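Student: fold the following, please.
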Amino acid sequence: MSDILSRLPEVRGRYMEDRDMSAMSWLRTGGPADVLYMPADPDDLSDFLKGCPEDVPILPVGVCSNMIVRDGGIRGVVIRMGRGFNGVEVEGTSVRAGCAALDAQVARRAAEAGVDLTFLRTIPGAIGGAVKMNAGCYGTYMADVVVEAEIMLRGGDVVTIPADELGFAYRSSALPDGAVVLSVLMEGGKGDPDTLAAKMEEQLAKRAESQPVDDLSCGSTFRNPAGFSSTGQADDVHDLKAWKVIDDAGCRGLTQGGAIMSPKHPNFLVNTGTATSADLEGLGEEVRKRVLAHSGIELQWEIMRIGEHSGA
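Tutor: Presented below is the predicted three-dimensional model:
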C-alpha cells in the first residue's frame, strides 16, 4: 500500500485510497489509483495543489471516456472532477461550461437557449477533456468555438488563457504541464432551438447507424492519418481515414482476449465484457503493426494509455 495519503494536505473534499479505476473507466478495465481525490470546489482544489508535494504525480480526469487505465493501476493522485465543476451558463451566444460538464449536456443546454454547439452532442466525455484533446466532429472542433479557458496551474494559481495561446492542433492542445482545466468560455452561432434539437437527433441517428454505440468503447481509437487544413487548423474532411486503413489491413473484427476491433466500425476498440486493459492495448498495438506492414502508415493513438502494466 502506498504511503502517499499520509503526505497529502487536509481538504474539504474526499480522498479514497487504492481506488479501483475500472468502475470509472468507460472500458470497465484497469487497476487501482494510489489515491483518488474528489475536490469540493475550486478553492479546495487550489489548497490541495498548494499543499501536495511536488514529487507526487497528479492526473486530473473527468469521466474517463478517452483512456485505457492499465492493469497495474496509477501511481500518485487521480483528481476526479465532478460536482462543483459541472455548471453551464449561457448569456447571449456565449456559453461557459465547467470542466466536468458533459459535452452532450453543454450541447443541449446551449441549443435550448438558441446557441449552436451541436457538434458536441455526440462526443463522449466532458468539456475539460474536450479542450485538452481539441475534440470535434462534423467539421467543427473546440478550437473553432473556444474563446478562453480558465486553468489552475500545478501550484494552485488560476490563470485565464485565450484560445490562441492554447496551442490547438489536430486532436491535441498545449496546456501547461500539470494544469487543470476549470472552465471554458465558448461562442456559438445563433439558431432556432427546435431546429438545433432536430439537428442533434439526426446526428445521434447517424452515429447509431455506423458506430457501436451500445458497446464498451472509447470511440475512435486512432487519429486519422491526415488532418490539417492549409491554415494549420484541424479539418474533418480527410482523404485518408483511420478506419479505412485498418479495414484494408484486414483488422475489422480482429480480437485479442476479450478485446475486438468492432465489426461495425473498425476504428472502435471494444471490450466484449471479459477484456483486460492489456488485451485492449495489445490489440491496438497489433493493429498498428499490421497497418504499418500493409500500407506503411503509422497510426497514432487517440485514446490515452495511462498507468502501469500489471506486474510493473
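
Student: going forward, measure contacts between C-alpha atoms and count neighbours the same way
Tutor: Will do.

Student: and the strands in the stretch 201-312 of the chain, which stretches?
Tutor: Taking DSSP state E, counting those that start in this stretch, the strands of the stretch 201-312 of the chain run over residues 216-220, 255-256, 259-261, 268-271, 304-306.

Student: sorry, that was for the stretch 1-150 of the chain
Tutor: Using DSSP E, counting those that start in this stretch, the strands of the stretch 1-150 of the chain run over 14-20, 32-38, 58-61, 67-69, 74-80, 88-91, 94-98, 115-116, 136-137, 140-141, 146-152.

Student: for the comparison step, fold the sequence that follows:
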Amino acid sequence: MTRMPTPRGRLAEGRALADLTWLRVGGPADWLFQPADEADLAAFLKDLPPDVPVFPMGVGSNLIVRDGGIPGVVIRLGRGFNATRVEGDVIAGAAALDMRVATAAADAGRDLTFLRTIPGTAGGAVAMNAGCYGTYAADRVRHVRAVLRDGTLATIPNDGIGFAYRSSALPEGAVVTEVAFDAPEGDPDLLRARMKDQLARRDETQPTKDRTAGSTFRNPAGYSSTGEAGDPMDLKAWKLIDGAGLRGHAMGGARMSPKHPNFLENFDGATATELEALGEHVRKRVADTSGHLLEWEVIRIGRETRPD
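Tutor: Predicted coordinates:
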C-alpha cells in the first residue's frame, strides 16, 4: 500500500466525487487532497511517490468522472486560492470562479468580460483555453504560477503553456495556483452592461438551469463552441448534431438537450457510463451523416468500473 504524505490540508481516502461535479456522476477518488496553501501543496507533491498519478480538479463543470472513480490523488484547491486582485495585471487564484474574476476586473475598470459566462475557475480556464465571444484565455493570460509534480514552484509564461484550441499543454501533474491576466482598461459601467447582456444571451440559448457540463463537443475547424454570431464559418457542432436528428435524443438518464443539442444532460439519474455512451453514439451518428468526427470537449477521466 502506498504511504501517503501527511499534509496540513485535508487528505481523504475514497472520497466521493459525484457531488463535486456539475453532472453529479462518477465514482470516488482514491485520495482527495485539499491543500491549506501553496507551501502545503508543494511539500505534499514533493513527498508523494512519483508513480502516483495526480489530477487537478476545479469545480467539475467540464468533467465526466467515470463510475469506477479516479486513481491516484485528485487535488482540489479551495480557500486560499480563490482571491482576485489588480496589480497592473489582474491576478486570480486558480480556484477563483471565472464569473467572479470577470466581475472583480470590471469593478476595477479592467476588461475580462469574456470570462463572465464561462462556468469554471481561472485554473480551469487556462487548462482548457476557455473562451467566449471571440476571446480565449490564450489571448489574455500573461503567465501562471504553478507547483510542478516534483513539488518545485514555477512561473510559466504564455508561450510555455502550449495553448491550442480548447486545450493547453501544461507539464504533466502540474497544479496551477495563480493566473496573471493582461486585461485592457475599460469603463466599469460599460463592462457591467456588456456582461449583463452576455448572461441574457446565454440564458436564452443554453440550458443553464439543467444538469450539464457545458458544451460537449468541440466545433470542427476550431470555431467557438457556443456558436456566437460573427464566427467566420457556419460549421458548428450543435448544427451537426441537430442535422443528425439527435436534438433531445436520450439513452437511459442521459439526453442531448432539446434547447441546445451540444449540451449533454443528466436529466434522469444518469450514470457516467450512460452519459459517455450517449456521447459516443452522437459522435458515430454525426460521422455517418456528415463525415465529421466530433471531438470531446468535456474531459472524461477515471476507471469504467471500481477495482475489486
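
Student: rewinding a little: mean neighbour count and distance to residue 191 of the first structure added to the strands of the stretch 1-150 of the first structure, as a markdown table?
Tutor: A markdown table is the format used below for those (neighbours: other C-alpha atoms under 10 Å; distance: least, C-alpha to C-alpha, whole Å):
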| stretch | mean neighbour count | distance to residue 191 of the first structure |
| --- | --- | --- |
| strand 14-20 | 17 | 41 |
| strand 32-38 | 23 | 37 |
| strand 58-61 | 20 | 32 |
| strand 67-69 | 25 | 34 |
| strand 74-80 | 22 | 34 |
| strand 88-91 | 16 | 14 |
| strand 94-98 | 23 | 13 |
| strand 115-116 | 25 | 6 |
| strand 136-137 | 18 | 19 |
| strand 140-141 | 22 | 16 |
| strand 146-152 | 21 | 18 |
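
Student: so which of the ones you listed gets nearest residue 189 of the first structure?
Tutor: Among these, the nearest to residue 189 of the first structure by C-alpha to C-alpha is strand 115-116 (5.0 Å).

Student: counterpart of residue 85 of the first structure in the second structure?
Tutor: Under the alignment (TM-score structural alignment), residue 85 of the first structure maps onto residue 81 of the second structure.

Student: now that match, nearest residue through space, not along the chain?
Tutor: Excluding the flanking residues, the one nearest residue 81 of the second structure by C-alpha to C-alpha, 6 or more residues apart in numbering is residue 93, at 4.6 Å.

Student: give the contact list for the counterpart of the one you found in the first structure.
Tutor: Under the alignment (TM-score structural alignment), residue 93 of the second structure pairs with residue 98 in the first structure. With contact taken as C-alpha atoms under 8 Å, 6 or more residues apart in numbering, residue 98 of the first structure is in contact with 85-88, 127-128, 182-184.

Student: and for residue 50 of the first structure?
Tutor: 154-156.

Student: which one of these sits closest to residue 222 of the first structure?
Tutor: Nearest to residue 222 of the first structure out of the contacts of residue 50 of the first structure is residue 154 (C-alpha to C-alpha; 29.2 Å).

Student: quick one: the closest one and residue 178 touch, right?
Tutor: Yes - assessed by C-alpha atoms under 8 Å, residue 154 of the first structure is found in contact with residue 178 at 5.0 Å.

Student: neighbour-wise, which of these two wins?
Tutor: residue 154 (19 against 15; other C-alpha atoms under 10 Å).

Student: the more buried one matches what in the second structure?
Tutor: Aligned by TM-score structural alignment, residue 154 of the first structure pairs with residue 149 of the second structure.

Student: doesn't residue 44 make contact with that match?
Tutor: No - assessed by C-alpha under 8 Å, residue 149 of the second structure is found out of contact with residue 44, at 9.7 Å.

Student: any idea what residue 130 of the second structure aligns with in the first structure?
Tutor: Residue 130 of the second structure maps onto residue 135 of the first structure when the alignment is built from TM-score structural alignment.

Student: just list the residues touching that match, thanks.
Tutor: Taking C-alpha under 8 Å, 6+ apart, one finds 123, 129, 141-142, 171 in contact with residue 135 of the first structure.

Student: try 10 Å this time
Tutor: 103, 119-120, 123-125, 127, 129, 141-143, 170-173, 234 (C-alpha atoms under 10 Å, 6 or more residues apart in numbering).

Student: of these, which is the most crowded?
Tutor: Neighbour counts for the contacts of residue 135 of the first structure, by other C-alpha under 10 Å, peak at residue 127, which reaches 30 neighbours.

Student: excluding chain neighbours, give the residue nearest to the aligned partner of residue 268 of the second structure in the first structure in space.
Tutor: Residue 268 of the second structure maps onto residue 273 in the first structure when the alignment is built from TM-score structural alignment. Once flanking residues are discounted, residue 273 of the first structure sits nearest to residue 258: 6.5 Å by C-alpha to C-alpha, 6+ apart.

Student: how about the contacts made by the one you found?
Tutor: By C-alpha under 10 Å, 6+ apart, the contact list for residue 258 of the first structure reads 270-280, 283.

Student: now for those, which pair is the farthest apart?
Tutor: Within these, 273 and 283 form the most distant pair, 15.0 Å apart (C-alpha to C-alpha).

Student: dump the residue contacts of residue 285 of the second structure.
Tutor: Going by C-alpha under 10 Å, 6+ apart, residue 285 of the second structure touches 240-241, 243-246, 279, 291-293.

Student: and which of these is nearest residue 63 of the second structure?
Tutor: residue 279 (13.0 Å).

Student: quick check: closest non-adjacent residue to that closest one.
Tutor: Computed as C-alpha to C-alpha, 6+ apart, the closest residue to residue 279 of the second structure that is not its neighbour in sequence is residue 264, at 7.5 Å.

Student: check contacts around that neighbour.
Tutor: Counting by C-alpha under 10 Å, 6+ apart, residue 264 of the second structure makes contact with 23, 207, 210-217, 248-250, 254-258, 275-276, 278-279, 298.

Student: could you turn the buried ones of those into a ChimeraX selection?
Tutor: Buried residues within the contacts of residue 264 of the second structure, by 16 or more other C-alpha atoms under 10 Å, are selected in ChimeraX with:
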select :23,207,211,212,213,214,215,216,217,248,249,250,254,255,256,257,258,275,276,278,279,298
